[in-house]
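K.L.:
Sequence and predicted structure are below.
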Amino acid sequence: MTVFSLFKEQVFKNPKAVAVSFNSINQTYSKLYDESEKISALLQLSGVKSGDIVAICMNRSPEMISALLGIVKAGAAYLPLDPMFPDKRLEYMLNDSGTNYLLTESSLFQKFNQFKGKFIDISEVKQIKKLDQTNDLSRPDSLAYVIYTSGSTGNPKGVQILHSSLTNFLLSMQKTPGLSSEDNVLALTTLSFDISGLEIFLPLITGAGITIASKDEAKDAKELLKKIKKDNITVVQATPSSWEMLIDSGWNENLNIKALCGGEALTRELADKILDRVDELWNMYGPTETTIWSSCAKVTKEDTIHIGKPITNTQFYIVDNNLNFCPPGVPGELLIGGAGLSIGYLNKPELTVEKFIVNPFDKEKKTKVYRTGDLVKLNSKMQIEFLGRIDSQVKIRGFRIELDEIEAVIKQSELVKDCAVVVKEINNDKKIVAYMILDNPIDKEEITQQIKKIRENAIQKLPDYMIPSLIIDINKFPLTPNNKIDKKALAELKISDVNYSTSSTKPENETQKLLAKIWENLLGITGIGIDDNFFELGGHSILAAQMLADFEKETCKRIPLAEMFTSQTIRQLASKVENGNIKLNWNPLVQIKNGDENKIPLFLIHGAEGNVLLYRDLANRLNSNRTIYGLQAKGLDGKKSFNLSIEEMAEEYIQAIKSVQPFGPYNLGGYCMGGSVAYEIAMRLTAGGEKVANVFLLETYNACTLEYNQLKKTRIKEKIENIKFHFDNVRSLNGKEKIIFVKRKAETAIKRTGARLNKLANNLGISTTDESSSYFSLTLRDINDKAQIEYSPPKYSGKVILLRPKVSFATEPDPNFGWVDFVSGEFRVYNLDVAPRGMLTEPFVKQTSEIIEKELQF
């Protein structure tokens, strides 16, 4: 038996039963079978053969499930790749697995620029209309899937699971905890997490239904709770962290669900909370190497929390260091044998031999067991209690993490002499903290810069759940009597007792004291040091403008907003003020980032608000050592008159561009209105005989395709949609990112509202305050908005790249944003996984930077 043969039995039993539901759309067993047949045929036409490994990277959808079934029906094993993983990690898994096939969606192709195998676009299945029934090529002794888990060697390792192991697990789960054809199972878990196998395959071999939670719903506890109620979910599998999240969201009433809890140790306190709200609670236990769950136990309020008995055809052994049985009450390592045992790690024979050993209790030495590294004991009731780990592996939010892998990534930096990673409980939340000894840092500022570089490297190579919350430099590690790093002592250190990466130097003169006072008032933070970075403390372009305006009111000294690119600390700003190094003559050109003079620069034109600080995160994210210039608006300083049209801006900015780059090819781009200016600049440069390599339109709509009067009437509706889009972006973030994003957007909204009121008061002649930079920015925004609406672009024969959000405003319905009829040259559109107004903001800017980096040719 295999998963597909068991699924096929249910198709014949009740073909019209609902198999999968997603976004209120239902797919029957018959339809799911037909779709999987087509995908199997598509794979075979693409060259996939029995025994091959097919990587699958897809967004959550019914197509994802039919794709899995199609892969196994074709006799291949699936390798799940999470679209949210860093590109370098995905690249490693593809290379390490040796797969020649990648089944994905065209929108995700850009994540796999280095893949040399065959891309199979899932949309191609639509071209397969009618099929003669194809053979089921899956076999019990063939691979069902390869799934990568964190590895202690510094890279993830691929666990190989046979069909026989998977079906043994599913048939056992069907009996205990139990599932029937009347059940509706919530598919909550990402495909790269092995427990998703229960949520997808167990219902399909039982005749039950699957309800897929979208990515947004999976992250939002309130939305998830609504979905459980609305869709009549009966079985929910989740980690303790996810159950805690649901309870914290306001879940108090009893729901008729069977709750499966696993992936981390279940506490008594949490178990009691869940039991008050569900019909049944089951504690699930098992490592990936023994096929998802290896045991389960029904939890009651009267009994001790334990991991239960082994599932069908599975054996547990508790042993000491010499592999001898441990008597009841004595802790030992758990060994697991039986039908669920993996055949080992893909392409890692040495590691396989180390972890999959000959069964010491098999006299014939024919079977093997897996060394789990889990510390357990038999209690007085002969129940197995989980006590912890005997190595550096941890579980956070259900994800298995080898701290050694994180250490290995950090140690790759030549800046790091040594590193130790621990897990700390901070505000009742598990956080990964990396302590490191840096190689001869000179001063505090250099330490901060080095830590930034180390974090950037980690972001590029590790999934988000493995990135340290804190990276802290330390003078020396605490040691055990055996002269090894004492990680227990490290984990118990108070953050305040170590040399953390923020500044502690207090203001030393009047200028610094005034700046510190202004910063603290604006940012809502006390104790700011003169070497703290304004933007890392939560500052942004609107607050920066307000900060400099407040400073000018107090001192009558003007600091141009562009100075914030090179002077982002109190010490740097104060030094420029005191030494008279500030250039007060306005210049549209601002050097955002200094790079290799042999690489063609990138010029980014301001948006409607006129300043170029909005490109700060993008400049930091771009990996290539390329000089980046911003072009800021005339009149931003409140002294000069404004440019009133796109054409005027283009003419003036071309002169500034040529002052640093006399000849092409040119790389140009801009956000919103700035994209239109970049387009016009490209037109004029090309007409003058210069070459333009790229024009990047970042969420830029060609407003001339819209009806002018209707456009003005719908601006109020657009503002309402804008709030919704920000909310959509927030929902996709984790807790810490969400707080930072909301704080920044709230502060921006408050400042803009204040500026509008100030402008109105000035217009009425009743204001008693001076016009601030926010006032001028607002006036400039209105002028620039009008300029964009009135701009009628000519046809352009060069290369244009449009980066568009996943949805657009009601006033802007065209998926090509009105440009396709104007660009006669190469026109590329990238669809981003972000709502409008988010592509230049962390963490969403990462995808934007990757696309621009790929397109830059010179």
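P.N.:
The structure has been received and is ready for your questions. Residues are numbered from 1 along each chain as shown.

K.L.:
going forward, measure contacts and count neighbours with C-alpha atoms only.
P.N.:
Will do.

K.L.:
Now do the same contact list for residue 550.
P.N.:
residue 518 (Cα atoms under 8 Å, 6 or more residues apart in numbering).

K.L.:
how about it, secondary structure?
P.N.:
helix (DSSP: H, G, I helix; E, B strand; the rest coil).

K.L.:
Below is an additional structure, to be compared with the one above:
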Amino acid sequence: MKAQGSAMLTAPERTDPSSTGLPETPPTPVVRAWFVHERFAAFAASSPGGIAIEDSRHRLSYRQALDWADALADRLRAEGVGPEQVVGIHLDRSAEAVVTMLAVLRCGAAYLALPPEYPEDRLRFMVRDSGARVVVTGDAGLPAGLADLAVAVPVGRPETSPRPASAIAPAVVRPANLAYVIYTSGTTGLPKGVGVTHANVANLVGEAQRYVRFGADETFLQLSPLAFDPSAVEIWGALAHGSRLVIAAPSYSAVDELPSVLAEKRITTLGLTPPLFHSIIEKRPEALDGIRQIMVGGDILSAAKSRVYVDRAVGRGVPATLMNVYGPTECATFVSAQSMAEVPAETTRVPVGPPIAGAGLYLLDEELRPVGLGEHGEVYIGGKPVTRGYLDRPGLTAERFLPDPFGTEPGARMYATGDEGVLDERGVVAVIGRLDRQVKVRGHRIELSELEHTLRLHPDVRDACVLLADAGSPREQLVAHIAVAPGAADDVTARLAAHAAAALPAYMCPGRYVVHQQLPLTHTGKVDRKLLAEWTDTGPAAGSTGGGTPSEPLTAAEELLTAIWRKNFESEAIGPDDDFSALGGTSILAIGIVADAQDAGLPLTLVMHYKNPTVRRAAAALATASDRGTSDE
């Protein structure tokens, strides 16, 4: 059985481009290679002067980028890099990082992003676990904790003279070889590496896809962190089709600069997380008016806010596409896409949409049988997006990657997502939650058990339970409930915050800690998570002064900013000296605070906000900037 009226959706039902409202992508006769790095090289040969990669320091043509990549590939090969080997990239989001990815693929190897802002212990684990013997780095070199694990290869500088066409012989690479590795949160307390193949990438951004239009006249913005799988769509969706790739700043200033970058760089194709999309629509909807293709994925998308973008485009009489995209890292980023132009604003369960070309989307019961209309089941994914599995974890791979009874290829497998779905009256799947304890925080996938494991390693902790509070709102944050050990220090919450920050990426750290002598239990002796989710006696976040009467009178700017902070945090227990991060502040809350401040006449920017993370410091910075005639304090 297949849709409609079935829980099995397969790609052949999606071959008509008119079903997405997009024009059919014209063929590209010059580029027919299977691998994305070969497609890049073909454009370097056919359109050498076309701009490929642009950031704040570089503007590289396809030929210049390829020459730089090949020079780096020579150095990597000298270190023995080849197929099925993993090469770390310890670089910020930048032209250098993308060129390095290209160089690694030209060697036949697989790349692994190692974000410089990650804690050193986590980077060490990723390097050891992946078997990366070589790491490409910038001028600063490798941190001391990595220097003893891998050989550092400098990324170098753009080549100043063209290289002979025969200077580098392409590595012998097969579709089943690894292209890149991405680490996701793990239930055992340790992250796990997902091995994505060249065949997976080729399907994701291949010419058969219609979830967005790929082509040389598109300009993609590379905004996703390099350690997250949407970056593959941004980078190779652009560079495998002769498009221009504009790379956002590597820090929080990327969000601050987003409206101006979208306009100045004439971005046509953009990927966003739902929280960021929602915030822009609420605060600055005009910033997206020039974008004709937007992919939103990683969490639940609001149909009402999507309608604002669609209606603005219709009102201007311009073609625009907004796609709700769905898929896990284990299935190479996206496996389905729903055009939001087809979804009414009052829809409460936005469907994940039909599968992309090459993908299969199944909603199955516990016996792996398709469910009927209105019934619930687990979402399974089959077809070409299914990745190799978890690096060196055959048991976990076998548990989650099962034989696909609906597949047509020998040895076909399907991935058990753990997502709970329901089949609506049209035979379309809508994801309604999780069947396990995995959560999404501002688009980032997190296994709560990994956080709990990390917190339990602290000597002051007897037990820990982490929950997601205010899910889907700008105040969304992780709350850690802690049962403290006898004799725990008075400043245990500050100690735990420092402990988490030293072991986990910032997006995984709890924003609030609640101390208990003992965690509440159910009648079966398990932690009562339902009771903790309803717990109201949370007290102030670490770093909060609890509001109250300030010791010094507030200036007019301080009073205004305090009111804005309290509005966005939805809490009166905030004082002028409370630290934004310690309160559990997020990038989405920061956008709201800055937008409200600007609407009130204060020239606050995100850069200024993050450099001055209290009301009193922000007000002082505004006063100083006013005296100097600047806004970058």
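P.N.:
Good, I have the coordinates. Being a predicted model, the structure only gives us computed values, none of them experimental.

K.L.:
Quick one: map residue 239 of structure 2 onto structure 1.
P.N.:
The alignment partner of residue 239 of structure 2 in structure 1, by TM-score structural alignment, is residue 204.

K.L.:
What mean distance separates the helix or strand that that match is a member of from the matching residues in structure 2?
P.N.:
Element membership for residue 204 of structure 1 (DSSP states H and E) is helix 196-206. Superposing on structure 2 places helix 196-206 of structure 1 at an average distance of 0.8 Å from its equivalents, by mean Cα distance after the TM-score superposition for structure 1.

K.L.:
Let me see the residues that make contact with that helix.
P.N.:
3, 6-7, 9-10, 19, 65, 170, 173-174, 179-181, 183-191, 209-210, 237, 292.

K.L.:
Narrow the residues you listed to just the buried residues.
P.N.:
3, 6-7, 10, 19, 65, 170, 173-174, 179, 183-191, 209-210, 237, 292 (16 or more other Cα atoms under 10 Å).

K.L.:
Restricted to helices, list those.
P.N.:
If you go by DSSP state H, these have 3, 6-7, 10, 65, 170, 173 in helices.

K.L.:
For the stretch 351-500 of structure 2, just list every one of the strands.
P.N.:
Taking DSSP state E, counting those that start in this stretch, the strands of the stretch 351-500 of structure 2 run over residues 359-364, 376-383, 389-390, 401-403, 413-423, 429-434, 438-441, 444-447, 461-469, 477-484.

K.L.:
roughly how far is the last one from the heart of the chain?
P.N.:
Its chain's C-alpha centre and that of strand 477-484 of structure 2 lie 24 Å apart, by Cα atoms, centre = their mean, to the nearest Å.

K.L.:
Kindly report the same for stretch 375-387 of structure 1.
P.N.:
That offset, for stretch 375-387 of structure 1, works out to 38 Å (Cα atoms, centre = their mean).

K.L.:
Just tell me the aligned range of it in structure 2.
P.N.:
Taking TM-score structural alignment, stretch 375-387 of structure 1 hits residues 420-432 over in structure 2.

K.L.:
what does residue 471 of structure 1 align to in structure 2?
P.N.:
So, by TM-score structural alignment, residue 471 of structure 1 is matched to residue 513.

K.L.:
which residues does its match contact?
P.N.:
Taking Cα under 8 Å, 6+ apart, one finds 479-482, 493, 538, 541-542 in contact with residue 513 of structure 2.

K.L.:
buried sites along the match of stretch 375-387 of structure 1?
P.N.:
Quick answer for stretch 420-432 of structure 2 (16+ other Cα under 10 Å): 420-424, 427-431.

K.L.:
try stretch 95-115 of structure 1
P.N.:
For stretch 95-115 of structure 1, by 16+ other Cα under 10 Å, it's 96-105, 108-109, 111, 115.

K.L.:
Residue 346 of structure 1: how many residues sit nearby?
P.N.:
18 (other Cα atoms under 10 Å).

K.L.:
Contact partners for the counterpart of it in structure 2?
P.N.:
Residue pairing (TM-score structural alignment): residue 346 of structure 1 is matched to residue 391 of structure 2. Listed by Cα under 8 Å, 6+ apart, the contact partners of residue 391 of structure 2 are 130, 192-195.

K.L.:
among those residues, which are in helices?
P.N.:
residue 130.

K.L.:
which of the contacts of residue 391 of structure 2 lies closest to residue 315 of structure 2?
P.N.:
residue 194 (43.1 Å; Cα to Cα).

K.L.:
and the gap between the closest one and residue 216 of structure 2?
P.N.:
Separation of residue 194 of structure 2 from residue 216 of structure 2 (Cα to Cα, to the nearest Å): 30 Å.

K.L.:
Over to residue 478 of structure 2?
P.N.:
Using Cα to Cα, residue 478 of structure 2 is found at 42 Å from residue 216 of structure 2.

K.L.:
ok, now residue 458 of structure 2?
P.N.:
53 Å.

K.L.:
Could you do residue 110 of structure 2 as well?
P.N.:
As judged by Cα to Cα, residue 110 of structure 2 and residue 216 of structure 2 stand 26 Å apart.

K.L.:
Also residue 618 of structure 2?
P.N.:
Residue 618 of structure 2 is 44 Å from residue 216 of structure 2, by Cα to Cα.

K.L.:
which residue is nearest the middle of structure 2?
P.N.:
residue 228 (4.6 Å; Cα atoms, centre = their mean).

K.L.:
residue in structure 1 matching it?
P.N.:
By TM-score structural alignment, residue 228 of structure 2 lines up with residue 193.

K.L.:
Could you pull up the residues touching that match?
P.N.:
With contacts defined as Cα under 8 Å, 6+ apart, residue 193 of structure 1 is in contact with 147, 399.

K.L.:
Structure 2: matching residues for stretch 673-682 of structure 1?
P.N.:
Taking TM-score structural alignment, stretch 673-682 of structure 1 hits no residues over in structure 2.

K.L.:
In helices, which of the buried residues of stretch 95-115 of structure 1 fall?
P.N.:
Per DSSP H, the buried residues of stretch 95-115 of structure 1 map to helices at 96-97.

K.L.:
Take the buried residues of stretch 95-115 of structure 1 and lay them out in a markdown table including distance to residue 215 of structure 1.
P.N.:
A markdown table is the format used below for the buried residues of stretch 95-115 of structure 1 (distance: Cα to Cα, whole Å):
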| residue | distance to residue 215 of structure 1 |
| --- | --- |
| 96 | 27 |
| 97 | 26 |
| 98 | 29 |
| 99 | 27 |
| 100 | 28 |
| 101 | 25 |
| 102 | 22 |
| 103 | 20 |
| 104 | 17 |
| 105 | 16 |
| 108 | 16 |
| 109 | 19 |
| 111 | 18 |
| 115 | 26 |
